[in-house]
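Engineer: requesting a structural model of the entry that follows:
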Amino acid sequence: MEHNHNDRKLHLCGVCGKSLSDHRSLSRHKLTHSTERAHGCQTCGRRFKLSGTLRQHEKIHMRGERTFLCDICCQMFWSSQQLHVHMRRHSAERPHRCRLCGKGFVTRGLLTVHTRVHTGEAPYHCPDCGLSFKRKVHLDNHMTIHSGAKPFVCAVCGKACARKTYLTVHMRTHSGERPYKCGLCDRAFTQSHCLKTHMRSHQGASAFQTLK
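Structural biologist: Take a look at the predicted model:
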């Protein structure tokens, strides 16, 4: 007997009405509505709603223990081996090559992920909706949709984000970085979609000039 996917989502949040697939997901989701912050950092005292958010925050305090420095980009690493592998990114060294297309990679793990482009393999499955992903990090990012978790925490202001890419964009509000630059004027933007929207203003101006 076939079951509709929606039949699995029977756990409703009494606050916002969101439907979750199991009791654990519902419990984690309810924490987003609560003001209680039960998980405290033993180093600085900051408190968080989710244990996963606390674990991510604690990495901020661990960064000082990284003693192996890349003298090109100033990134720090835990071991000389990690630094050695990282240095390949700054060179042409790509020791792990795809047998099907010849593309090279700095680590065997990256090669393994790449081969899935050829095979179509997507081994990481979402237990809530069944979607499959080629990389675990993509599954982890997707799972935040179901759990409501925001494990990526800004070290400056404490803002929590559901995905690492969201945190990267947020950090630009502190750094002032605007990597997406307009080639037609001096405007620059924090996100690519903002630049695309801006470029339409040049297209409109160009059309207006053509009509004159």
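Engineer: switch to C-alpha atoms for all contacts and neighbour counts from now on
Structural biologist: Noted.
Engineer: scan the chain for its longest helix.
Structural biologist: helix 192-211 (DSSP state H).
Engineer: so for the chain, the centremost residue is which one?
Structural biologist: For the chain, the residue nearest the mean C-alpha position is K164 (2.7 Å; CA atoms, centre = their mean).
Engineer: ok, and the closest non-adjacent residue to that one?
Structural biologist: Using CA to CA, 6 or more residues apart in numbering and skipping the chain neighbours, the partner closest in space to K164 is F152 (6.0 Å).
Engineer: can you tell me, leaving aside adjacent residues, what's nearest to W78?
Structural biologist: With CA to CA, 6+ apart as the criterion, W78 has its nearest non-adjacent residue at 4.8 Å, and that residue is R66.
Engineer: what about that neighbour, how many neighbours?
Structural biologist: R66: 12 surrounding residues under other CA atoms under 10 Å.
Engineer: residue contacts, it?
Structural biologist: 76-79 (CA atoms under 8 Å, 6 or more residues apart in numbering).
Engineer: same deal with L54?
Structural biologist: L54 touches 39-41, 47-48, 151, counting by CA under 8 Å, 6+ apart.
Engineer: compare with the first, here's sequence two:
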Amino acid sequence: MRHTGERPYACDQCDYATSQSSQLSKHRRRHTGEAPFMCDQCDYRASQPGALTAHKRRHTGERPYACDQCHYAATTLGNLKVHKMMRHTGERPYACDECDYRAAQAKQLRAHMMRHTGERPYACHLCDYTAAQSGQLKRHSKMRHTWERPYACHLCDYTAAQSGQLKRHIGAAQEAQQGTRPHLCDYKAAQAKQLRAHMMRHTGERPDPSLYYTHDWQEVLRSLYNNFVIQSFGYFVWKVSTRNCNVSLYPVTEKE
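Structural biologist: Got it, this is the predicted structure:
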């Protein structure tokens, strides 16, 4: 079947089809949420052993697949192939039949098509959130329910729920050191703790729910501020003035 291209085993929940029944069984775990393979360093779980192997490289920093055209290195061969197609060859063989979007991978096109159909097949079992992609659901669970933060900064004690957050944090820290980091908005606060609370709108940070019961919001906000803002923005200084922000209007409910 590999030579003929025949794919008799089809998923009954999406358009995935394969030549092997075992591959279909693995694929179905994406819909059921079954993840029997556990990481021994964090609470990550995978539906396939290969995904767990790739995940563990995030802890070790191992990136064995190097691009021969630039300094990029990947944790999986598939990621390297996608990198080359998107960055070097420009190859995007999968075309959307409803718009001019083209993808380097079939799964990217499937995810894109859900924008047209409105389909969101991945549902959170803890709330009413639904996602178009399994990765979106995983990110949601990490940030809203598990509070897992497996990505650690090597420059400070900052940790992130997503690798992209860590990259932005490190990049912001480097820009601050070079003096090139711009102000985020025109918001000004009458009190430092108001600014710390406001900064969470830019960073996306939310305190662990267990901290809600400390009855010491000043300490909670100070912890968040010190953990992210100082490390990332360095010289960002609060000022005594109006509390309007050009990104959003931040309501201050605390007594001054």
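Engineer: of the contacts of R66 of structure 1, closest to Q209 of structure 1?
Structural biologist: Checking the contacts of R66 of structure 1 against Q209 of structure 1 with CA to CA, the nearest one is M76 at 52.0 Å.
Engineer: kindly state which residue of structure 2 is aligned to the closest one.
Structural biologist: Using TM-score structural alignment, the partner of M76 of structure 1 in structure 2 is A73.
Engineer: and the closest residue to that match other than its chain neighbours, how close does it get to S163 of structure 2?
Structural biologist: In space, and not counting its chain neighbours, A73 of structure 2 is closest to A66: 4.1 Å by CA to CA, 6+ apart. Distance from A66 of structure 2 to S163 of structure 2, counting by CA to CA, to the nearest Å: 19 Å.
Engineer: whereabouts in structure 1 does whichever helix or strand R196 of structure 2 is part of align?
Structural biologist: Element membership of R196 of structure 2, judged by DSSP states H and E, is helix 192-203. Under the alignment (TM-score structural alignment), helix 192-203 of structure 2 falls on nothing in structure 1.
Engineer: could you look up the next helix or strand downstream of that helix?
Structural biologist: As assigned by DSSP H and E, the chain's next helix or strand after helix 192-203 of structure 2 is helix 217-224.
Engineer: A152 of structure 2 and K167 of structure 2, how far apart?
Structural biologist: For A152 of structure 2, the distance to K167 of structure 2 - CA to CA - is 10 Å.
Engineer: and P121 of structure 2, by the same measure?
Structural biologist: 29 Å.
Engineer: so how far is stretch 182-189 of structure 2 off the chain centroid?
Structural biologist: 25 Å (CA atoms, centre = their mean, to the nearest Å).
Engineer: next one: stretch 69-89 of structure 2
Structural biologist: 19 Å.
Engineer: that one: which residues count as buried?
Structural biologist: Neighbour counts using 16 or more other CA atoms under 10 Å place 73-76, 80, 82-85 of stretch 69-89 of structure 2 among the buried residues.
Engineer: check stretch 107-126 of structure 2 too.
Structural biologist: For stretch 107-126 of structure 2, a neighbour-count test (16+ other CA under 10 Å) marks 109-110, 112-113, 121-124 as buried.
Engineer: any chance of those residues in a markdown table, plus secondary structure?
Structural biologist: Formatted as a markdown table, the buried residues of stretch 107-126 of structure 2 follow (DSSP: H, G, I helix; E, B strand; the rest coil):
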| residue | secondary structure |
| --- | --- |
| L109 | helix |
| R110 | helix |
| H112 | helix |
| M113 | helix |
| P121 | coil |
| Y122 | strand |
| A123 | strand |
| C124 | coil |
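Engineer: which one of the residues you listed is nearest to M38 of structure 2?
Structural biologist: Of all these, M38 of structure 2 sits closest to C124, with 19.5 Å by CA to CA.
Engineer: quick one: contacts for the closest one?
Structural biologist: Contact analysis of C124 of structure 2 by CA under 8 Å, 6+ apart lists 130, 137, 141.
Engineer: quick one: which of the residues you listed sit in helices?
Structural biologist: Mapping the contacts of C124 of structure 2 onto helices (DSSP H) picks out 137, 141.
Engineer: now do the strands in structure 1.
Structural biologist: With DSSP state E applied, structure 1 shows strands at 11-12, 19-20, 39-40, 47-48, 68-69, 76-77, 96-97, 104-105, 124-125, 132-133, 152-153, 160-161, 180-181, 188-189, listed in chain order.
Engineer: nearest to T173 of structure 1, of those?
Structural biologist: strand 188-189 (10.8 Å).
Engineer: contacts for stretch 91-106 of structure 1, please.
Structural biologist: Where contact means CA under 8 Å, 6+ apart, the residues beyond stretch 91-106 of structure 1 that reach it are 85-86, 88-89, 107-108, 111, 114-115, 118.
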